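S.K.: next input, structure requested:
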Amino acid sequence: MHAPDGFIDAPISAAAGLLAAGAIAVSLRGARRELDDTSRPGAAGAERTAPLAGLVAAFIFAVQMLNFPVAAGTSGHLLGGALAAILVGPYTGVLCVSVVLLMQAVLFADGGLTALGVNITTMAITTTLVAYVLFRGLVKVLPRTRRSVTAASFVAALVSVPASAVVFTLLFAVGGTTDVSLGKVAGAMVGVHVLIGLGEAVITALTVGAVVAVRPDLVHGARGLRQKLKLRVDGELVDAPDTGAEPVPAAARSPRKVWIAGLVTSLLLAGFVSFYASANPDGLEKVAADHGIDKQAEEHANADSPLADYGVKDVDDARLSGGLAGVIGVGVTVVAGTGVFWAVRRRRTSEEAEATSPAGTSV
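M.R.: The predicted model follows:
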């Protein structure tokens, strides 16, 4: 789904860039509240949520390397907007996916530099917004259980991918550089991305379900869920009686184990499993090739990057080259993402300190 330079003309690419910049500015303000939401029950605390948000970005980077087959000669990969929004919140989710797209464009020559605004609009803003609105609507009408959160995650992720394809088609309709039938492009884009959405839904639901099962307090979309103590009575699990004792606050429980497990998983996926990913073009690449859109594609400005095409330059062994590139990508993304979210959190802390200081108190 990464659009290269040349698919969309300069004016529309610039407009998409302005839209993306505005959305990121709004997300920076919203993420300050999400990362420092210690007022709600079970909040993990800003000093812990910032590294977790950085980990989410790194995990999305890793899973995006795992193209899966969806049709004859076509593959797909995770977009990640739904997953990020549900795990860390919609504003932080936009930033997570945007960090991934920036790292991919600059370091790996994946997605054009002038098309970065287009890619953020379609892959970060659209997927996150559509998925989170649908997710919140579903959890309001479904029972407040962990299964409901997982089911809502599946549906939200499924819908977010074709929604992203629709937005790209609209951008192409007003700024496409190739004279092709818009109806055929729209039908092909939506059709293949519905199939990709199924893969996105499975990955998202499995990931959200796994985290909710062990630490629901770390999942933004699972706020309010509490894990009841189970006792085995006559071979059956039953809810333990409420003793009235105050539970240990979730914020007091370190998420270090979850963070380590997530980082190790990301490194394994990017460094080893990615070698077995489908080599077929993804949905956008396939549609572009079938309809002649790729004739206007321009060579990436960073095509000679040492990590271009997810391989390490001058490393001849394909498995080693791809694995090293994946590990480097995960490492850079988790550092960059965590740095961004720490900066966001510190900005909010400094603003609150100024607001409560004597000098900032109005008379």
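
S.K.: please make it C-alpha for all contacts and neighbour counts, starting now.
M.R.: OK.

S.K.: tally of neighbours for residue 344?
M.R.: 21 (other Cα atoms under 10 Å).

S.K.: distance of it from residue 29?
M.R.: Distance, residue 344 to residue 29, by Cα to Cα, to the nearest Å: 8 Å.

S.K.: cool, residue 73 as well?
M.R.: The gap separating residue 73 from residue 29 is 42 Å, by Cα to Cα.

S.K.: the more surrounded of the two?
M.R.: It is residue 29, of residue 73 and residue 29, that has more neighbours when counted by other Cα under 10 Å, with 16 against 13.

S.K.: quickly find the element holding that one.
M.R.: Under the criterion DSSP states H and E, the helix or strand holding residue 29 is helix 10-35.

S.K.: which parts of that helix are buried?
M.R.: By 16 or more other Cα atoms under 10 Å, the buried positions in helix 10-35 come out as 10, 12-14, 16-17, 19-20, 23-24, 27-35.

S.K.: to compare against the first, here's another:
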Amino acid sequence: MHVPDGFINAPVSIAAGVVAAGAVAVSLRGARRELDERTAPLAGLVAAFIFSVQMLNFPVAAGTSGHLLGGALAAVLVGPCTGVLCVSVVLLMQGLLFADGGLTALGVNVMNMAVVTVIVAYAVFRGLLRVLPDTRRSVTAAAFTGALLSVPGAAGMFTLLYALGGTTDVPVGKVFTAMVGVHVLIGIGEATITALTVGAVLAVRPDLVHGAHGLVTPLKLRVDGRLIDAPVAAPAAAAAPLAARSTKKVWATGLVTALLLAGFVSFYASASPDGLEKVAADQGIDRNVRAHAAADSPLADYGVKDVSDARLSGGLAGVIGVGATIAVGSGVFWAVRRRRADDRGTAPAAPAL
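M.R.: Predicted coordinates for the structure are as follows:
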């Protein structure tokens, strides 16, 4: 759903940029509360993972594909404020390096794909957890539902921005129906990827899932042939072993997975236009689209310039993208974590990899 330059006029694009910048600023402050010495390094990895999975377009209808937006996944794994920052870093890398998503439309894309997806997904996620049992399955089910609804939510925001500043004369009702219709289907893929990823992390390290904080699965003891709940440990005693556990294996596994997805699996992604591209072509929204300012980038269109082999070119571009995203993302989250330590008047702890 990367909006190119020319879909939305300058005044609305600027206004969206201002709102998006405000949302990022608020998220920077909020992320200080969400990140600690264990999760800060993982936030950069989450951004890189989202970048890699966004390269995997999956078919959703005849001649149409979709890809992960990532707001729900990031919000559940590392928190809503950090999630906004994760997706924003991905969008910045895609726009600057790969000519994907217009630079003048960066604010529009941050609004659609980072802010709205996180707000919708996390609101649904937390609301469901209030009524569902305190189990890992509930966390996964809530993540699935939040992700499912976040994608048509982003489509609705695009329609609103188009209604305010669209550069073509297409009835808003047609745009809304087409956008929401196809993105409901894409939302199913988003929800599936989100649930599988959250479930996988929950299975090995539930303490690293922000949305599962406070989730307690009582230890069962067999007494006289009956299973009973073991006494619950004091919070400080229960938290101490988790804080001491290394995240090296999780970090390494996530990085290798992201590199494999971007460097190898992406070659087999659907070549069909994504939901927005298909709607824009069908409805004539793209009549005033402008060439991307970074169209001459050596990595434009997710290929390496002067590398003729398509498989190698795309794979190298994906690997470079993962590396750049994790470097920039980790730098941002390290700075946020350092600022939190400075606010408390303490030295920042070394990342607990």
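
S.K.: which residue in structure 1 lines up with residue 82 of structure 2?
M.R.: Correspondence of residue 82 of structure 2 to structure 1, assessed by TM-score structural alignment: residue 92.

S.K.: cool, and residue 214 of structure 2?
M.R.: So, by TM-score structural alignment, residue 214 of structure 2 is matched to residue 224.

S.K.: the lengthiest helix in structure 2 vs structure 1, average distance?
M.R.: For structure 2, the helix with the greatest residue count under DSSP state H is helix 310-344. Once superposed with structure 1, the aligned residues differ from helix 310-344 of structure 2 by a mean of 0.6 Å; criterion: mean Cα distance after the TM-score superposition for structure 1.

S.K.: where in structure 1 does that helix fall?
M.R.: Counting by TM-score structural alignment, helix 310-344 of structure 2 lines up with residues 318-352 of structure 1.

S.K.: now do that stretch: distance to the chain's middle.
M.R.: A distance of 13 Å separates the centroid of the chain from that of stretch 318-352 of structure 1, by Cα atoms, centre = their mean, to the nearest Å.

S.K.: quick check: buried residues in it?
M.R.: Within stretch 318-352 of structure 1, the residues scored as buried using 16+ other Cα under 10 Å are 319-338, 340-342, 344-346, 348.

S.K.: can you tell me how far residue 59 of structure 1 is from residue 3 of structure 1?
M.R.: With distances defined as Cα to Cα, the gap from residue 59 of structure 1 to residue 3 of structure 1 amounts to 21 Å.

S.K.: please disregard the earlier target; I meant residue 282 of structure 1.
M.R.: 11 Å.

S.K.: residue 181 of structure 1 too?
M.R.: Taking Cα to Cα as the criterion, residue 181 of structure 1 is separated from residue 3 of structure 1 by 19 Å.

S.K.: which of these two has more residues huddled nearby?
M.R.: Counted by other Cα under 10 Å, residue 181 of structure 1 and residue 3 do not tie: residue 3 has more neighbours, with 24 against 10.

S.K.: how about the more buried one, secondary structure?
M.R.: Of the three states, residue 3 of structure 1 takes coil according to DSSP: H, G, I helix; E, B strand; the rest coil.

S.K.: likewise for residue 306 of structure 2?
M.R.: In the three-state summary, residue 306 of structure 2 is assigned as coil, counting by three-state DSSP.

S.K.: so residue 323 of structure 1 touches residue 269, yeah?
M.R.: No: contact criterion Cα atoms under 8 Å: residue 323 of structure 1 and residue 269 do not qualify, at 9.1 Å.

S.K.: tell me where the stretch 151-300 of structure 1 has helices.
M.R.: In the stretch 151-300 of structure 1, helices defined by DSSP state H, counting those that start in this stretch lie at 182-214, 256-271, 283-291, listed in chain order.

S.K.: and of those helices, who's closest to residue 240 of structure 1?
M.R.: Checking the helices of the stretch 151-300 of structure 1 against residue 240 of structure 1 by Cα to Cα gives helix 182-214 as the closest, at 17.8 Å.

S.K.: residue range for that closest one in structure 2?
M.R.: Against structure 2, helix 182-214 of structure 1 falls on residues 172-204 (TM-score structural alignment).

S.K.: the matching stretch vs structure 1, mean deviation?
M.R.: Plainly put, stretch 172-204 of structure 2 ends up 0.4 Å away from its match in structure 1 on average once the two are laid over each other (mean Cα distance after the TM-score superposition for structure 1).

S.K.: what comes up buried for that stretch?
M.R.: Buried residues in stretch 172-204 of structure 2 (16+ other Cα under 10 Å): 175-176, 178-180, 182-195, 197-199, 201-202.

S.K.: next one: stretch 157-172 of structure 1
M.R.: Neighbour-count burial for stretch 157-172 of structure 1, counted by 16+ other Cα under 10 Å, picks out 157-169, 171-172.
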